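Chemist: kindly return the folded structure for what I paste below:
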Amino acid sequence: MNKIVVIGLGPGAEDALTLGAAKNLREKRKTYLRTEKHPTVSYLKREEIEYETYDKVYDSKEEFEDVYSSIVEDLIEQSDKYGTINYCVPGHPLIAEKTVELLLGAEKEERVELEIVEGLSFIEPVILSMQSDPVEGLKIIDGLDLKNQKVDISVDNLVTQVYNQTKASELKLELSEIYGDEYEVYIIKAAGVPGEEKKIKVPVYELDRLGWIDYLTSIYIPKVQTEDKRVYDFNDLLKIMETLRGEDGCPWDIKQTNESLKKYVIEEAYELVEAIEEDDIDGIVEELGDVLLQVVFHSQIGREEGYFNIWDVIRGISEKMVNRHPHVFGDGVAETDSEVKRVWDDIKASEKEQESHQERLRSVPKVLPALIRSEKVQKRASKCGFDWDDRGGAVEKLREEVEELIQEIDSNGENIDGELGDILFSVVNLSRFLDVDPERALYKSVDKFIDRFSKVEDEVLKSGRKMEDMGLDELDEIWEEVKSGE
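Modeler: Coordinates of the predicted model:
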């Protein structure tokens, strides 16, 4: 089988070139460089080592994936032609080198044989420049894959391949969301290359304001120090909760149980809804935090009792979202909102082993507010065809229920609450046909009543009287005036 000798050229300094790399470069083989834009290439020129580069491929392709796959295919073709060839890459062949990753895949497919010749990576000179010990925590991130690789604020982060201002801008936006604009990071260029190395400390917002950023540039992000904590992540929240529940923690937090916290889950959810209703952005942020705290709090209790932990919760919801969206994560098809809902409901019923329609109805939680529960039950019943053809049927049913309530009241019957409940149920049904959220509609009516009542009281107080001293007819007259003024 033909062979490709992959040679690491090191971070850039000629002294960092390994003996193995130098030995293989002197072999009389065809030699190819992924890029000629690397300081060590001056050594090849001085030693009169002939080579060809793939720099031209970068200009001919729009996507990096296409560039890398094109290089790999050509390398395999050249090895078929010449037997054994050299392929040189910057740094270490197995660190941040996509073409080598693709070549290793080709080797598994038995398309080519590889020999890896080590080279010093860019990581070592960066560590030397920063005088940091990676044992204390260092995460390496590919600057070309920021969507899939995330920084970790609890350790130092080294972002590679920030080769121009556009990439620096993308990184700036990513980091500003996590660390804030003022957090200071290091820009390091040509680490370990004598006479060319640069290192400066800048706030995140200045990341893309330097004209000398190039293909030898990396960004070093120091970890957030615990003694000066201004940025937190999810692990910090878990640690805080664990401390509060610990031996020297808060007495109130320690005595809580999943049962005792139930009311707080509901309260926090409603406070979040209120913040959303009022379009209070700061409030939304705060209340989302309170809701998240409830998730972490319950999970910490579950962990202590040995039943579950936060990772079980995260795994469960992640698996659920993937499983219930086969049109996104699989080969399913759902092109409209209604199709998505149908797929969701069918998968949900299958997961819960609900074979009959009545099981689906009974599974609607009883603790939900009655209007919301009514709407959910009606929607599930409608899915098997148990529904009016149009809103006309719902209107007639409402009239019928109103008449039955009046008859029950006139006869002093014992089922007034049942008939009143039927009316409310019918109102929810009509709301569904009118595409109106009954909970929201009643919410608005309550607010409207409070506003009008307040205006009535203001008018009464202006007259020097009190509402308690006035008759209903007088108050109703003022009410109608307020209403007409609106």
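
Chemist: hey, let's count contacts and neighbours off CA atoms from now on
Modeler: Fine.

Chemist: show residues contacting the helix or strand harbouring residue 474.
Modeler: Counting by DSSP states H and E, the element that carries residue 474 is helix 472-485. If you take C-alpha atoms under 8 Å, 6 or more residues apart in numbering as the criterion, helix 472-485 is touched by 452-453, 455-456, 459, 467.

Chemist: chain center to that helix: distance?
Modeler: On the basis of C-alpha atoms, centre = their mean, to the nearest Å, helix 472-485 sits 52 Å off its chain's mean C-alpha point.

Chemist: compare with the first, here's sequence two:
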Amino acid sequence: MCDGERAAGSGAFYDFVETVAALRAPEGGCPWNRAQTHESLTEYLVEEAYEAADAIEARDTRRVEEELGDVLLQVVLQSQIAAEAGEFTIDDVCATVDEKMVRRHPHVFSDAAGGDANEVARLWEQVKLAEKEEAARRASESGRIPSLLDDVPRSFPALLQAQKISRKAAAAGFEWDALDGVWAKVREEEAELREAYAAAPKSEDGRMLRGADATDPLVEAAELEFGDLLFALVNVARHMGIDSESALRRTCAKFRSRWESMEGEARASRTQIDRLTADALEGLWQAAKDREGAEHGSE
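Modeler: Alright, predicted model coming up:
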């Protein structure tokens, strides 16, 4: 579509596709857009997705609309670059995801029983697992041995990686029978972390010390045990039906809100917040929690 031809579809979406194609046009296009590649746009794709998530959590409808448009821009721009290289088109992208949604929702588009949301999620993972097994079969025929976890990007935030890895492993049968087993794992990992931390060198304030070359096997062991504990807690959340990434983001947002309230109280009393005592800060924190509870009707 970089030659200016009319898109196959119509309406606002294809008007936008044509706009992006014009931005990439060899003659009269935008130099910055023409210079972009799949690789150079990767950081923007991630950034725009996070900004959209932030707008959704803020419940700012107008901003959600705008940020989703920015995400769509990244999808269309990447597709336009691919079309120019003869790789695929935006129509291919839409057709592929449409076919995938139909395949992964047999409870909607076939006779499979869906049940509640949790059962549907398990069915989704099973269908994806079957897809991966088929992909593995094709890959093995070509000489490559793939992994079930290949499609979990290593560039994902660690918490999101843990969540997706644990879901895939569970779908393959590597799973606890009940939540009690996961809590037992949490306690086991906590004990191992405490033991590793006790063995590591520490300063007077309790922070672990690394060697002159910035490494220490005892410190690294404690860090790994901490990671194991976090991973176990991610599995607790998964068994409870909690999205770990969303839950932690909401907690961060709650902390920001309370901290800003504390800063406001400190300014009102003509005091710098970083000069307050620990007891004074705790008092401001409790007051912020109380105001939050009064506004929302709960803690």
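
Chemist: got a TM-score for the pair?
Modeler: Once superposed, the chains reach a TM-score of 0.75 (TM-score structural alignment, normalised by the length of the second structure), with 255 aligned residues with a C-alpha RMSD of 2.6 Å.

Chemist: trace residue 166 of the second structure over to the first structure, please.
Modeler: Using TM-score structural alignment as the criterion, residue 166 of the second structure maps onto residue 378 of the first structure.

Chemist: go on, residue 66 of the second structure?
Modeler: Using TM-score structural alignment, the partner of residue 66 of the second structure in the first structure is residue 286.

Chemist: same thing with residue 285 of the second structure?
Modeler: Under the alignment (TM-score structural alignment), residue 285 of the second structure maps onto residue 479 of the first structure.

Chemist: ok, how many other residues are close to its match?
Modeler: Applying other C-alpha atoms under 10 Å, we find 18 residues neighbouring residue 479 of the first structure.

Chemist: and residue 270 of the first structure, what element?
Modeler: helix 262-277.

Chemist: against the second structure, where does that helix fall?
Modeler: Using TM-score structural alignment, helix 262-277 of the first structure pairs with 42-57 in the second structure.

Chemist: by how much does that stretch deviate from the first structure on average?
Modeler: When the first structure is overlaid, stretch 42-57 of the second structure sits 1.7 Å from its aligned residues on average, using mean C-alpha distance after the TM-score superposition for the first structure.

Chemist: okay, buried residues for that stretch please.
Modeler: 45, 48-49, 51-56 (16 or more other C-alpha atoms under 10 Å).

Chemist: before we move on, what about stretch 123-141 of the second structure?
Modeler: Those would be 123-129, 132, 136, for stretch 123-141 of the second structure by 16+ other C-alpha under 10 Å.

Chemist: now, which of those sits nearest residue 159 of the second structure?
Modeler: Closest approach between those and residue 159 of the second structure, by C-alpha to C-alpha: residue 125, at 18.9 Å.

Chemist: hang on, that closest one packs against residue 166?
Modeler: No - shown here, residue 125 of the second structure and residue 166 do not form a contact pair, counting by C-alpha atoms under 8 Å, at 11.3 Å.

Chemist: ok, now how distant is the counterpart of residue 246 of the second structure in the first structure from residue 78 of the first structure?
Modeler: Using TM-score structural alignment, the equivalent of residue 246 of the second structure in the first structure is residue 440. The spacing between residue 440 of the first structure and residue 78 of the first structure, counted by C-alpha to C-alpha, to the nearest Å, is 69 Å.

Chemist: okay, those two: which has more neighbours?
Modeler: residue 78 (18 against 11).

Chemist: alignment lookup: the more buried one to the second structure.
Modeler: In the second structure, no residue is matched to residue 78 of the first structure (TM-score structural alignment).

Chemist: name the nearest residue to residue 78 of the first structure, ignoring sequence neighbours.
Modeler: residue 85 (7.5 Å; C-alpha to C-alpha, 6 or more residues apart in numbering).

Chemist: let me know the outermost residue of the first structure.
Modeler: In the first structure, counting by C-alpha atoms, centre = their mean, residue 411 sits farthest out from the average C-alpha position, at 59.9 Å.

Chemist: distance check, that one against residue 404 of the first structure.
Modeler: In terms of C-alpha to C-alpha, residue 411 of the first structure sits 11 Å off from residue 404 of the first structure.

Chemist: is it fair to say residue 429 of the first structure lies in a helix?
Modeler: Yes - counting by DSSP: H, G, I helix; E, B strand; the rest coil, residue 429 of the first structure is found in a helix.
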